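> below are the sequence and a predicted model; questions follow.
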Amino acid sequence: MTTMSDLSHDLVEEIIRRVSITSLGAARSTCKLWNALFKDQNFTKHSGTSSSAKEIMLIMIRGCRAHLMSLNLYDIHNRKGWIDVSVKEIGKLNQVEIIEVIHCHGLLLCVTKDHSRLLVWNPSGNIKWIHPKSNNFHTLDRFAIGYDNNNHKFKVLRFYYWSSHIEYEIFDFKSNSWRVLDVTTDWKIHRRGVSLKGNTYFIAHGRLQVEHGEFLRCFDFTRERFGPRLPLPFHSCLDDSVILSTVREEKLAVLLKRFGEYEIGIWITTNLELNEVLWSNLLKVDVELYAKPFRFPHGSFFVDEKKKVAVIFDISRETWTNYEPYMVQQGGYYTGVDLKESDRWMLMCSYAPILMHIQ
């Protein structure tokens, strides 16, 4: 009788590729051989779950629990010739109550509701708890996750502002400890960052806020330093809505909606280095004719470069507590997207599953 250990390596890899993301933990516990494969970096780096090119995977929070969602850009057009979009739930990620989730290379950094600790999670069922040096984390703390490009070891950045005081700390997975970074900045970060190729990018502004407008800053987890000021493809200030996103883990994207105006613009990078960035405009849409105004105080968006379609999550104008998705497309098309749920949805981020073992 054939057992699990008798299956070829190629067949096991193909089986795991077809396993539902939310069932990877169970697959890992099937036998000792499979559990060992999940710890093999050569296997996990090249073995992700398969997904359709027309689907974008999201992590969304509802009731302080993370849910795995699939955003589908339909190939079929509607009667007006525009692309249709749907969002459906794939599974629930059952862990402690969280209020924020940040994605980096298959890992999810989760901030617990009580700010007592951080949880790093991946779909293979592997988790890691990160505790503060003393007491709890502060409600004003900001976090980012990335990795050293020399050895692919993950790190967590923590920073917080106390009046004129700014402090930066980093948690190294290898040493399993926090240490203070000797970093001095004359600018502040006030928007959520996004991770791309091991680094995290932020929208920042000078201490005098609107003196020189907003700009891009990259935190390099290899050197553990912020890079130089990088230009955005426009001039903006704090009242404008500026949101960062990624394009399939390959490019950076930025959305601009100026305060009091109706035009939405989205740009993507054509070249992105630590010391240089070049932008190209992807689409512009005027939403003046639509009843619900866009403001995006803390929103997020996901874009399909080929179809020139963006799905934007914005605060509901009816409840002011949950997010609602809308789709915009080059040529002026704008429509709501049905989540098929009446419960409150909160923060969300894109997600690309990779079976990366947590050190």
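Structure's in. What do you need?
> going forward, measure contacts and count neighbours with C-alpha atoms only.
Noted.
> list the contacts of Leu355.
Phe38, Thr44, Lys45, Ser47, Gly48, Gly106, Asn122, Pro123, Ser124 (C-alpha atoms under 8 Å, 6 or more residues apart in numbering).
> I figured the last one hits Gly25, correct?
Yes. Taking C-alpha atoms under 8 Å as the contact criterion, Ser124 and Gly25 are neighbours in contact, 4.6 Å apart.
> the two - which one has more neighbours?
Ser124 (25 against 17; other C-alpha atoms under 10 Å).
> using the three-state scheme, assign that one.
Counting by DSSP: H, G, I helix; E, B strand; the rest coil, the backbone at Ser124 sits in coil.
> and it, how far from Thr44?
Going from Ser124 to Thr44 by C-alpha to C-alpha, to the nearest Å gives 10 Å.
> any shared contact partners between the two?
Listed contacts common to Ser124 and Thr44 are Phe38, Leu355, His357; contacts here mean C-alpha under 8 Å, 6+ apart.
> give the contact list for the first one.
Applying C-alpha under 8 Å, 6+ apart, we find Phe38 in contact with Arg28, Thr44, Ser124, Leu355, Met356, His357.
> redo the residues you listed as CSV? Include secondary structure.
Listed next are the contacts of Phe38 as CSV, based on three-state DSSP:
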residue, secondary structure
Arg28, helix
Thr44, helix
Ser124, coil
Leu355, coil
Met356, coil
His357, coil
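> got another one to weigh against that:
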Amino acid sequence: MVVKILPKVPITSLGSVRSTCRTWEAISEKHLLAAASKNQFLGFILKDFDVCSMKFDLQGIHDDGNDFILPSVKEVSRLDQYEISQIFHCDGLLLCVFKDNNNSRLMVWNMYLNQVRWIKPSDVFNRFSKSGVYALGYDSKTRNHKILREKSHGDFGYEIYDFNSDSWRVVKGNTPDAYTQFEEQGGLSLKGNTYFLAVQEYPVRFEGDEEEGVDGEDTSPTRVILLCFDFTKESFGRRMKLPFHSEGDGQDQVSLSCVRDEKLAVLYQDYKTLDIWISTELQPKASWSEFLKVDLMTLDGFPDDFVAGSFFIDEEKHVAVVFEKEVKIGSCCSAYIIGQDGFFKAVKIGDAPAQYNRLPFVCTTAFAPSLVDLKNVKTSVKRKRKFLNLFHFLVDLFLSSSS
């Protein structure tokens, strides 16, 4: 009976299930790990600044019968008291950035253990911007999780939050210059590192092109590129080419996704076509294979004003599920399943938003329960910090009394 019921339980409620007994804990973990093999996609979506969990099952999409199961979208009760502007997923953890632009905290949530860690800025002036650059990843050698953010005050630069030490430090490795503009919600975690879509605002030179006899400099005034932040080295890598040319001027649309936490997928849409590529290699140089190319003009019932946002793909069924980037008041939230030979299906995933809203979406086809204990900050580190604070206080007191 339990085995039949648990697959229907939302992923955000499994934390309560696992705490009931060891048997239920094992069954709930097995349920999550088996989801990807059953064409079930687990993820999160933002609607009116509320975080909702979503379960999307692609079995039966090509059938005319009743085998296709409509997506399940449910508001996360654990987070319903907060207004959230950005969400990022890595390794079973969810990083939440709040809508308030004078934010004094970030929140990381382990949905499986149902634990939360509140993170304060490095100083009172560096509050967290609702539209700032953020990333969640981990050190591949130690599995220590970290957060990257762009500083909001003072000199241009980036900071790293270290989960083990519960502290911030300045990124000393390679960082982008001021002419590189990151796309909002444009970062995606893959194997512990984060890949960003960015717009380079001057002619771009890509390393290695000259060796292949290709002109390495792009003379366009702007170009969308791919950048990787390595959480092990704590440094940005070199610029990487995408398999198409986009100037990032709003005339087309570019989005990133991942395939089973193994490969990147990138979507490119202009006014008449939608193309998706999958990475065959990312290091030391990006290479891509075309997954799907669709002439949107030939899809009967496809909306004329559609702008692609987040997406995910099913390699086995050779289809892509694409979500609208923006949803207007009075229109329902929809997902569009697009495949080869003109296959197209529109699926409603929720009611119209209360306000004009963007729909950032975090989806993973390889969701696994995270056992990262967010409450376990090393006691020795806390003691050391308290000792240093006391030491600095006594030094200041001594200096002031001596003067």
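Looks like it arrived, so ask away. Note that the structure is predicted; figures quoted are calculated from it, not measured.
> what's the TM-score here?
After superposition, the two chains reach a TM-score (TM-score structural alignment, normalised by the length of structure 1) of 0.81; 334 aligned residues with a C-alpha RMSD of 3.5 Å.
> on that earlier part again, which of the shared contacts of Ser124 and Thr44 of structure 1 lies closest to Arg79 of structure 1?
For the shared contacts of Ser124 and Thr44 of structure 1, the closest approach to Arg79 of structure 1 (C-alpha to C-alpha) belongs to Leu355, at 40.5 Å.
> the closest one -> structure 2?
Under the alignment (TM-score structural alignment), Leu355 of structure 1 pairs with Ser370 of structure 2.
> flag every buried residue along stretch 41-51 of structure 1.
Phe43, Thr44, Ser47, Gly48, Thr49 (16 or more other C-alpha atoms under 10 Å).
> now, those that are in strands?
Using DSSP state E, no member of the buried residues of stretch 41-51 of structure 1 sits in strands.
> filter those down to just the ones in helices.
Phe43, Thr44 (DSSP state H).
> so can I have TSV of the buried residues of stretch 41-51 of structure 1 showing distance to Ile203 of structure 1?
Shown next, in TSV, are the buried residues of stretch 41-51 of structure 1 (distance: C-alpha to C-alpha, whole Å):
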residue	distance to Ile203 of structure 1
Phe43	35
Thr44	32
Ser47	33
Gly48	30
Thr49	31
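> Asp50 of structure 2: neighbour count?
17.
> please say which position in structure 1 it maps to.
Asp50 of structure 2 maps onto Arg65 in structure 1, by TM-score structural alignment.
> and what of Gln115 of structure 2?
Checking TM-score structural alignment: Gln115 of structure 2 goes with Asn126.
> is it true that that match touches Leu119?
No. In this structure, Asn126 of structure 1 is not within contact of Leu119 by C-alpha under 8 Å, at 10.5 Å.
> so how far is Ser350 of structure 1 from the equivalent of Leu292 of structure 2 over in structure 1?
In structure 1, the residue paired with Leu292 of structure 2 according to TM-score structural alignment is Leu283. Distance of Leu283 of structure 1 to Ser350 of structure 1, given as C-alpha to C-alpha: 20 Å.
> more neighbours, these two?
Remark: of Leu283 of structure 1 and Ser350, Ser350 carries more neighbours, 25 against 20, as counted by other C-alpha under 10 Å.
> once you drop chain neighbours, what's closest to that one?
Distance criterion C-alpha to C-alpha, 6 or more residues apart in numbering; nearest residue to Ser350 of structure 1, sequence neighbours excluded, is Leu58 at 4.4 Å.
> what residues are up against Leu181 of structure 1?
Glu167, Tyr168, Glu169, Ile170, Glu224.
> which outside residues touch the longest helix seen in structure 1?
As assigned by DSSP H, the longest helix anywhere in structure 1 is helix 9-18. Contacts of helix 9-18 of structure 1 with the rest of the structure, by C-alpha under 8 Å, 6+ apart, involve Leu24, Ala27, Ser47, Gly48, Thr49, Ser50.
> over to stretch 160-170 of structure 1?
Under C-alpha under 8 Å, 6+ apart, the answer for stretch 160-170 of structure 1 is 140-142, 155-159, 178-183.
> top of those by neighbour count?
That'd be Lys155 among the contacts of stretch 160-170 of structure 1, by other C-alpha under 10 Å, with 22 neighbours.
> and it, what element?
Assigned by DSSP states H and E, Lys155 of structure 1 belongs to strand 154-162.
> for that strand, give me the average deviation versus structure 2.
For strand 154-162 of structure 1, the mean deviation from structure 2 after alignment is 2.5 Å (mean C-alpha distance after the TM-score superposition for structure 1).
> tell me where the stretch 251-400 of structure 2 has helices.
Secondary structure of the stretch 251-400 of structure 2 (DSSP state H, counting those that start in this stretch): helices located at 379-402.
> residue in structure 1 paired with Gly132 of structure 2?
So, by TM-score structural alignment, Gly132 of structure 2 is matched to Asp141.
> what do you get for Ile278 of structure 2?
By TM-score structural alignment, Ile278 of structure 2 lines up with Ile268.
> excluding sequence neighbours, find me the nearest residue to that match.
The nearest residue in space to Ile268 of structure 1 (C-alpha to C-alpha, 6+ apart) is Ala253, at 4.3 Å.
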